[in-house]
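> no sequence for this one, just the structure:
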């Protein structure tokens, strides 16, 4: 008998063998110390999301498999405490792919896209938000402020003035 799917909400450190049906909501590449790894946001059929980390050693294996808006069955991954400085998900854990992680059933699941939870500017200004959690905002770029280079880096900082459209 096939192992049933579990929900992202149920992911914890109490076990190692998981089987989830997910949709890739977002994907990006992180470069650190001249090494690249992939990070993603998975969402399940209940709309629950979780941050996912694919280490450098597995990047080549999954880079040509995982795409935004595709659905997958993902098994055998490592849940770890979400201690990231800036969290993309409220889930207390992140999923880390390991050598035994398997991805299959491409686009065989019916999973809607992640619901965006827009935060009004008034709540942000009043401090009514978690400062370690990234939030969704929608607004109009009213003005582009000054640009400057970060000291000792090639990174550029650009300040934007946003206008709330609510």
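Good, I have the coordinates. Since this is a predicted model, take the numbers as computed values, not measurements.

> rest of the way, CA atoms for contacts and neighbours
Fine.

> who are the contact partners of the residue minimising distance to the centre of the chain?
Closest residue to the average C-alpha location of the chain: residue 41 at 2.9 Å, with C-alpha atoms, centre = their mean. Taking C-alpha atoms under 8 Å, 6 or more residues apart in numbering, we find residue 41 in contact with 24-27, 49-52, 88.

> tell me the buried residues within these.
24-25, 27, 49-52, 88 (16 or more other C-alpha atoms under 10 Å).

> show me what counts as buried in the longest strand seen in the chain.
Longest strand in the chain by number of residues (criterion: DSSP state E): strand 19-32. Neighbour counts using 16+ other C-alpha under 10 Å place 19-25, 27 of strand 19-32 among the buried residues.

> one more structure, for comparison:
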């Protein structure tokens, strides 16, 4: 008996990722990398944003390729539910890397993409935006309140209120 395996060489758009298929490949542009208790990155493809999370023990393996502004291809990853407060985008899943996840530079990625996705003041003030999704905004800081210590989800956190003016 022989086993025939189908090798899929085509890439999937972020919006078309099947959460049950761990053999898909995507091309994305890394917009933001930050390190928390787990290393994370925000990736972008064809008008869709998705959050990616790399466990600390796997970060060394991918650190040479995962750089802000660089396009990469990623395969052998898993999608996990991305719910709760303060998500970086509205997509209901985030990418998590396996030990076998492969990340390579992608030279043939389109270059016309904004570096950040800003929300305008009218959208924010209208109250129509999802309050659980973080947004980027540009404005002039006109007032900074005092630093406050608050408890969120049982943990101590610092809170700083700012007042921004629309520069447009």
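Arrived safely. Values in this document were obtained by computation on a predicted structure and should not be read as measured data.

> from the buried residues of strand 19-32 of the first structure, pick the one nearest residue 9 of the first structure.
residue 20 (10.5 Å; C-alpha to C-alpha).

> for residue 71 of the first structure, see how far away the closest one is.
For residue 20 of the first structure, the distance to residue 71 of the first structure equals 10 Å [C-alpha to C-alpha, to the nearest Å].

> ok, the residue mapped onto residue 69 of the first structure from the second structure - contacts?
Using TM-score structural alignment, the equivalent of residue 69 of the first structure in the second structure is residue 69. Contact partners of residue 69 of the second structure, counting by C-alpha under 8 Å, 6+ apart, are 29-32, 115.

> do residue 157 of the second structure as well
By C-alpha under 8 Å, 6+ apart, the neighbours of residue 157 of the second structure are 149-151.

> next one: residue 143 of the first structure
Counting by C-alpha under 8 Å, 6+ apart, residue 143 of the first structure has contacts 160-162.

> can you rerun that using 6 Å?
With contacts defined as C-alpha atoms under 6 Å, 6 or more residues apart in numbering, the neighbours of residue 143 of the first structure are 160-161.

> chain center to the host helix or strand of it, what's the gap?
Taking DSSP states H and E as the criterion, residue 143 of the first structure maps to strand 139-149. Put simply, strand 139-149 of the first structure sits 26 Å off its chain's centre (C-alpha atoms, centre = their mean, to the nearest Å).

> and residue 81 of the second structure, what pairs with it in the first structure?
So, by TM-score structural alignment, residue 81 of the second structure is matched to residue 81.

> name the nearest residue to that match, sequence neighbours excluded.
residue 93 (4.5 Å; C-alpha to C-alpha, 6 or more residues apart in numbering).

> gap between that neighbour and residue 125 of the first structure?
28 Å.

> neighbour-wise, which of those two wins?
residue 93 (22 against 9; other C-alpha atoms under 10 Å).

> so who does the more buried one touch?
By C-alpha under 6 Å, 6+ apart, the contact set of residue 93 of the first structure is 79-82.

> and with 7 Å instead?
12, 79-82 (C-alpha atoms under 7 Å, 6 or more residues apart in numbering).

> overlap between the residues you listed and the second structure?
On the basis of both residues aligned by TM-score structural alignment, their matches' C-alpha atoms under 7 Å, what survives of the contacts of residue 93 of the first structure in the second structure is 79-82.

> so which of those residues wins on neighbours?
Counting by other C-alpha under 10 Å, top hit in these: residue 79 with 21 neighbours.

> what sits against that residue?
Here residue 79 of the first structure is in contact with 11-13, 93-96 (criterion: C-alpha under 7 Å, 6+ apart).

> shared with the second structure, which of these?
Taking both residues aligned by TM-score structural alignment, their matches' C-alpha under 7 Å, the ones among those also touching in the second structure are 13, 93-96.

> which of the residues you listed tops the neighbour count?
residue 94 (25 neighbours).

> from memory the match of residue 81 of the second structure sits against residue 92, does it?
Yes. Assessed by C-alpha atoms under 7 Å, residue 81 of the first structure is found in contact with residue 92 at 6.1 Å.

> report the two of the kept ones among the contacts of residue 79 of the first structure separated the most.
Spatial extent of these (C-alpha to C-alpha) is set by the pair 13 and 96 at 11.8 Å.
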